[in-house]
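Asker: Based on what follows, work out the 3D shape:
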Amino acid sequence: MQTADIQRRWLDFFGQRGHTVVPSASLVSDDPTLLFTVAGMVPFIPYLTGLVPPPVPRATSVQKCIRTLDIDEVGKTTRHGTFFQMNGNFSFGDYFKEQAIAYAWELLTTPERDGGLGFDEKDLWVTVYEDDDEAAGFWKKIAGLPDERIQRMGKADNYWHTGQSGPAGPCSEIYVDRGPAYGPDGGPAVDDTRYIEIWNLVFMQYLIDDVTSKTDFRIVSELPRKNIDTGMGMERVAFLKQGVENFYEIDQVRPVLDRAAELSGRRYGANHDDDVRMRVIADHVRSSLMLMSDGVTPSNEGRGYILRRLMRRTVRAMRLLGVEDPTFTELFPASRDAMKASYPEVETEFDRISRLAIGEEEAFLRTLASGTNILDLAVAKTKSDGAEQLPGDTAFLLHDTFGFPIDLTLEMADEAGLSVDRDAFDKLMADQRARAKADAKARKTTLADLSVYSAFRAQGETVFTGYEYLQTESSVLGLIVGGESVSRAVTGDIAEVILAETSLYAESGGQESDAGSIVGAGFDLEVLDVQRPVKGLISHKVQVRAGEVGVGDAATSVVDPAWRQAATQAHSATHLIHAALRQTLGPDAHQAGSYNKAGYMRLDFNWNKPLSPETRTEIEEIANNAVHENLEVVTRIMPLDEARQLGAMALFGEKYGQTVRVVDIGGPWSRELCAGTHVSRSAEVGLINLISESSIGSSNRRVESLVGLDAFRDLATERTIVSQLTSTMKTPREQLPERIADLMASLKAAEKKIAQFESAALSGRVPSITETATRLGENTVVLENIGEIASADDIRSLAIAVRERLGSDAAVVALAGSVSGKPAIIVATNAAARANGVKAGALAKLAAGILGGGGGGKDDLAQGGGSNAAAIPAAIDAVRSALVR
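Answerer: All right, here's what the predicted structure looks like:
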């Protein structure tokens, strides 16, 4: 049974039983505390917790998920994969335990020919929470399971909660017995390798508080509306139904593994270490493909960093299999072909995905080359120091800064006859993880604060009127101060205001929130920010400028008209620039993010090389021509599928409902899904001034523009500067570039002559300095304060020249001088002096300490510096004393 068939059977089964079939949400989670969607129930959390009223009584989905906490275990066990699919059925206060158990048993045991999954009843075992007699009773009644196949487990295994105060409840897990070849008899309580968990039914029936751990909490009461949240592991069911050993061998994963084996010339199943590497490749390529299909691009932070790490681990694993050439052109198509039956978007978006993957691989192969050079130097230094172990901080630097995998460092160090201080490396990694967990915990704490919005959201969605009006009369539904719901806010308070209707735009889709105010009888509130803390609710962060505002008061939201006009200009300009980019560079130049506010816009797009000045000019000209043509801007509300059929561009990573807003500028010339505010005709944008273009990653670029009056003011400033230059240089404007180039050439020639004169003058000082040489013990020494000098490099040149002039007899040169008021000293020794035990680094360090600074270097040449130029004579005396000893 193919994985796509399991998906179809699941959705058909629950869809036919009154469940609304919900498409998989993006891997990019709406939850601000999560980087990714980590479980099938994540998109339904607002409904399960009661934060947002559920739109339907029951639902079902096959949800894409990503988890990377155990990334280092991938490939080593059959349980760890970074991408997986969770089949779920959900009831929001509708059916409960009995019906959930009945549905699960029916789907699992109905023969395949009748649309079920066809598991043999005798192979199914279940666990229930130790005190849940009700669930155990239903399993006996519905499935006829004997007591020995209904095992009772404690809170650690069979109780679900979020880790915070809120909904919770017991759960019941369903296992499949794989047979005696996989382990001892006795059910999942004895062995969970032989008995594989495939489905977990969560019975969300209690409200809990005082949560200190997985097993330590207080049940407050029963929930008034009990919910069902279930999750069946798609990959686990697939490998059981396909008769393979683990999920790496199922139809959606195995083709990549096989391609990796072919490219490496190694056979899967012949060597454990190679098998692990092939599994890592198969898992990570699939995860990377799915992440990029949902709009994630490789970067050095957040989601992009996780994606980059997956891709780099893939390259590393191929290298350890003996393949050093690029392989993504082979591996990603194999994954696309395996996944497209379930997720057609991986095929329609594959050109973009492939280009990102290939660019990332090429960049990392260059990084590997750089890291290899750094590692070679570290190995050489370790050996020269007589050590046998590469320092842990060096391995960590390679890993953390250069993306050099520790396994590769270990392998290459071993080839050089060295080990790696793994304990030190692991400690640095543990410290980094601790910092990351602390950050995640801080983010998670914020989630609890969202519960304050539930009462307001229960009153309905906030109506946004700002597309048509700049002012809207409404009423205050709620006030929040310091995270707590309050009845009143007074002058000076910073508060959140929830209105029934608002004309103020909440930050979204790259557009900054509106500036404005909220006013009413006896109060004036300055709007600081406008956000959507939960779906369907708009919250206004305000400062009470005057008076006192209370819940239930009449209030009018007022948008700053100048701000809104400039903001709409900037957002429409973003669409024009995007269209101009695609017209100039082609459809691969796809928007990867944007930000706009009054007078300014920036747009990130997929591209892997800088734009030439000519291309930048062309893009700017196309966008401004669209402004000049005064194109009509039309907004329409329509079903998402219809919008896509019309060719409306969607921003990858953005969330869209089943009904969307389409913004056309000049009809199909620019057609995008967008909830932002826009001008009514393109001429209202005024002017677009493209001020910069830069790299934000190996496969992404960024353009920035000023818009409207801000664009004009910037150009006016440039005009003033040009006018000043033409006046100062007495040169016509059109001849300025040539005139400035001539001046630069003349300046460089003059600097070159000056450098030659300074070098000659410097060389001329060598004889007189050499004549000051004296004999101290076994060494001829020159110890001189040469006064004010241009740079420490000049002192170094003099010291080396004097050392050479003294010949092969033991010689030590220490020259000090003042560079821009700060002291510097250079110490040089020849081979004979070093044979006498004189070390330049030690002498420079000694002198620098007296100068109020630090220094050191090699035995033959070293330097020091400080802050007290008056101490130069004392520093030279200290060097003399050290040589006498």
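Asker: Only C-alpha atoms from now on, for both contacts and neighbour counts.
Answerer: OK.
Asker: Verify the contact between Thr68 and Phe84 for me.
Answerer: No. Using CA atoms under 8 Å, Thr68 is not in contact with Phe84, being 11.1 Å away.
Asker: Which of the two has more residues huddled nearby?
Answerer: Remark: of Thr68 and Phe84, Phe84 carries more neighbours, 22 against 16, as counted by other CA atoms under 10 Å.
Asker: what's near enough to touch that one?
Answerer: By CA atoms under 8 Å, 6 or more residues apart in numbering, the contact set of Phe84 is 64-66, 233-235.
Asker: Now the second one, please; I'll put the structures next to each other:
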Amino acid sequence: MQTAEIQRRWLNFFEQRGHTVVPSASLVSDDPSLMFTVAGMVPFVPYLSGLVPAPYDRATSVQKCIRTNDIEEVGKTPRHGTFFQMCGNFSFGDYFKEGAIKFAWELLTTSEADGGLGFSPDDLWVTVYEEDDEAFALWQQHSSLPDERIQRLGKDTNYWSTGQPGPAGPCSEIFFDLGPEYGIDGGPATDDDRYVEIWNLVFMQYQIADVKSKLDFTIVGDLPKQNIDTGMGLERVAFIKQGVNNMYEIDQVRPVLDRAAELAGKTYGAAIEDDVRLRVIADHVRSGLMLIGDGVTPSNEGRGYILRRLLRRVTLSMRLLGVNGPSFAELFPVSRDAMQAAYPEVAENFDFISRVAYAEEKTFLRTLASGIQILDSAIEAAVSASQPGKAGSTGASVDGDTAFLLHDTHGFPVELTLEIAEEAGVSVDREVFATLMQEQRDRAKADAKAKKGQRADLAVYKELRGLGETAFVGYDSLVHESKVLGIVVDGAPAQEAREGEIAELVLAETALFAESGGQDSDNGVIVGDGFEAEVLDVQKPVPGLIVHTVKVTVGSIGVDARAETRVDADYRRGATQAHSATHIVHAALRDVLGPNAHQAGSYNKAGYMRLDFTHSEALSAATKSEIEEISNLAIRSNYAVVTREMALDDAKAMGAMALFGEKYGERVRVVDIGGEWSRELCAGTHVATAAEVGMINLVSESSVGSTNRRVESLVGLEAFQSFAAERLIVQQLAGGLRVPRSEVVSRVEDLSAQLRAAEKKIAALEAAKLAERVPELFAGAERAGSVALVSADLGTVGSPDDLRGLVTQLRDKFGSEPGVVLLAGTVAEGKPVVIAATTAAARELGVKAGDLAKRGAQVLGGGGGGKPDLAQGGGTDPSQIPAALAEMRRTIEA
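Answerer: Purely as a prediction, here's the structure:
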């Protein structure tokens, strides 16, 4: 049974039993505490917790999920995958334990011919919470399982909670028995891999408090509504139904594995180590495909970092299988073909997905090439340091600092460091590397904990959201009277906010726009009888609830008070100009660069807009000028701006663009500028006609990743003011240079050329002056161990290049003799520099310039290194130059 067919049967089964079919949410979670959607129930948390009233009594979904906390286990076990699909059925105060158990048993054991999944009852086991007599009895009543195959287990496995005060309850898990050849008898209680958990039924029935851990809490009462949250692992059911050994061999994953094996000339099943790598490739390619399809792009932080790590693990695994060149163009199309039956959008968006993935692979292959050069130098130094007779020699080893630097700074995988070092007969100090990695993880955890601590507890909004959805009326009016429904002070509900306090206000309706869709929140005030408050921020902490953060400037505000929201009209005008300008620039980008230039993020506020878009190359000056011109021509043409509300499907059918990272309900607003020229789904505020934008001044274009670019623009009056300021600068330059404005550029170029010529002449004179010191310095050579040594602090020098030229001249004077030159000085801004050079004879004695420069630079408070014949180091403390030269000499004599 194909995976897509299992998905279809699941949804049909529950739809026929009164469940609303809810499409999979994006892998990018709405929950601010989560990077990704990590479980099927995540999109339903506001309903299950009672934070938001559920729009249906029962629902079902097949949810895309990403988890990377067990990434090191991928490929090693039958069921660890970073991307997986969770089939779920949910009840919000409707049916409870009996309904959930009856549905599960019916779907699993109904024959395939009758629309079920066709499992034999003889292969199934069930676990329940040890104190849940009700669930045990219901399984006895509604299944054909003997009592011994309904096992009671403890709280650690069969009790669900979030680990925080709130809803909790026992759960019941369903397992498939793979058979005696896979492990021992005894059922799931043995915790043996023979028993595969395929379905978990969570019975949310209690409210818990005094939570010390997931196992230590106090049940304080029943929930007002008992809820059901279940999850069946689609990949787990698929590998059982398809008769394969693990999730990597199912129809949605195996084709990528086979293509990778073909490219590498490997046979799957022939070697355990190769098999693990092939499974990692198959899993991560699919995860990358789905993440990019949901708008995630590679970066060095957050979700983008996780995606980058997954893609780079694919490249690394291919390399370890012997494929050193690009492979994504072979692998991603195979994954697309395997997934499109369940997710047609991966085929529709494949041009974008492939460009992002291929660009990341190209970048990483360059990183690998440069990292290998650094590692080769480190291996050469390690081999040299381990030569017989060398003081302190204990065998060739690359230090852990170097391995960590390669990993952390250059993105060079430690697995590859170990492999290359092993091939060269050199070890790696893994203990130091592991210590540095742990320190990095500890810092990251501390940072994450600090950030988490800054977030408000969303539970405080639960009762407020229960009063209804906040109505935004600001599209049509900038002033609106409403009622204060709730007040939050210092994170807790309050009846009053007093003068001078910072508080959060929830009103029944508001004219103030809450930050969303890239548009910053409105400025304004909230006033009423005897009070006034300055609006600091407006946000939507949970769907449907608008919260105003205010500073009470006059009087006090109480719950139930009448309050008038007043939008700052000038700020709103600037914000609408900037938001409409974002749409205009986006359309102009697509005109110039083609339809693949998708918006990948935006931010706009009064007078300013920023737009990120998918493109891998910098824009030329001519291209930027063309985009700016098209944008301003749209303004001059005074395109009509038309906003309509309609069903999401209707909006997509008429070609409205749904932007990556945005979440849309069943009803959406469509904004047209110039008809089809710019047609996007957007809930922001906009001008009535394009001419109201005034002017667009494209001020910058930059990179925000290997596949994303960013343009920034000033809008309206701010754009004019910028042009006026630049005009004044040109006027001042023309006056100072005594040339017409039209000749300013050529005159500046002439002066620049004259300056460069003068600097070149000065540098030549300084170099010649330094060269005159060669005889004097060489005459002062001393013995240092078994080599002749020239060592000197030259004071202030023009540049490191001047110093390097002098060093090589002195080294050449040693001829075939073992000689070393150590020169130091200060360059621009007083930065100290040391340069070391060695003759071939000195290197044969084990004296390497790279080692010397590194030791000297450490004394100077910096770093350095280089080749054995010539190397450079630098630092921050020029007063330590004598000590650095002395340390380098001691290294030679050691």
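Asker: TM-score them against each other, please.
Answerer: For this chain pair, the superposition-based TM-score is 0.93 by TM-score structural alignment, normalised by the length of structure 1; 883 aligned residues with a CA RMSD of 3.4 Å.
Asker: What are the buried residues along stretch 479-486 of structure 1?
Answerer: Residues of stretch 479-486 of structure 1 classed as buried: 479-481, 483, 485 (neighbour count, 16 or more other CA atoms under 10 Å).
Asker: ok, now stretch 579-594 of structure 2?
Answerer: By neighbour count on 16+ other CA under 10 Å, the buried set for stretch 579-594 of structure 2 is 579-590.
Asker: go on, stretch 428-438 of structure 1?
Answerer: So stretch 428-438 of structure 1, judged by 16+ other CA under 10 Å, has buried residues 428-429.
Asker: distance between it and the chain's centre?
Answerer: 17 Å (CA atoms, centre = their mean, to the nearest Å).
Asker: how big is the offset of that stretch relative to structure 2?
Answerer: Stretch 428-438 of structure 1: mean distance to aligned residues in structure 2 after superposition is 3.1 Å, counting by mean CA distance after the TM-score superposition for structure 1.
Asker: Please work out which residues outside that stretch touch it.
Answerer: For stretch 428-438 of structure 1, using CA under 8 Å, 6+ apart, the contacting residues are 393, 396.
Asker: Also stretch 827-838 of structure 2?
Answerer: 796-800, 803-804, 807-808, 811, 818-826, 847-850, 852-853, 856-857, 860, 868-878, 881.
Asker: What are the buried residues along it?
Answerer: Counting neighbours by 16+ other CA under 10 Å, one finds that the buried residues in stretch 827-838 of structure 2 are 827, 832-838.
Asker: Now the terminal residues of that stretch, how far apart.
Answerer: The first and final residues of stretch 827-838 of structure 2 sit 23 Å from each other (CA to CA, to the nearest Å).
Asker: Show me how far that stretch is from its chain's centre.
Answerer: For stretch 827-838 of structure 2, the distance to the chain centre is 39 Å (CA atoms, centre = their mean).
Asker: Likewise for stretch 5-21 of structure 1?
Answerer: On CA atoms, centre = their mean, the centre of stretch 5-21 of structure 1 falls 34 Å from the chain's centre.
Asker: Now which residue in structure 1 aligns to Arg8 of structure 2?
Answerer: Counting by TM-score structural alignment, Arg8 of structure 2 corresponds to Arg8 in structure 1.
Asker: what's the burial count for its match?
Answerer: Number of residues near Arg8 of structure 1 (other CA under 10 Å) recorded here: 14.
Asker: Tell me which residue is most central in structure 2.
Answerer: For structure 2, the residue nearest the mean C-alpha position is Arg303 (2.1 Å; CA atoms, centre = their mean).
Asker: these two touch, right, that one and Ile292?
Answerer: No. Contact between Arg303 of structure 2 and Ile292 fails when scored by CA under 8 Å: they sit 10.5 Å apart.
Asker: And stretch 530-538 of structure 1, what's buried?
Answerer: By neighbour count on 16+ other CA under 10 Å, the buried set for stretch 530-538 of structure 1 is 530-531, 534, 537-538.
Asker: I'd like those residues written out as a markdown table, with distance to Leu331 of structure 1 added.
Answerer: Compiled in a markdown table, these are given as follows (distance: CA to CA, whole Å):
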| residue | distance to Leu331 of structure 1 |
| --- | --- |
| Val530 | 45 |
| Gln531 | 42 |
| Val534 | 39 |
| Leu537 | 44 |
| Ile538 | 45 |
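Asker: Looking at those residues, spot the one nearest Ser335 of structure 1.
Answerer: Nearest to Ser335 of structure 1 among the buried residues of stretch 530-538 of structure 1 is Val534, at 35.5 Å by CA to CA.
Asker: quick one: what's aligned to that closest one in structure 2?
Answerer: Checking with TM-score structural alignment, Val534 of structure 1 has Val542 as its match.
Asker: Tell me how far its match lies from Gly295 of structure 2.
Answerer: Separation of Val542 of structure 2 from Gly295 of structure 2 (CA to CA): 22 Å.
Asker: what does Pro180 of structure 2 give?
Answerer: 45 Å.
Asker: again, but for Ala189 of structure 2
Answerer: On the measure of CA to CA, Ala189 of structure 2 and Gly295 of structure 2 end up 42 Å apart.
Asker: Counterpart of Arg152 of structure 1 over in structure 2?
Answerer: In structure 2, Arg152 of structure 1 lands on Arg152 (TM-score structural alignment).
Asker: Thanks again, I'm all set now.
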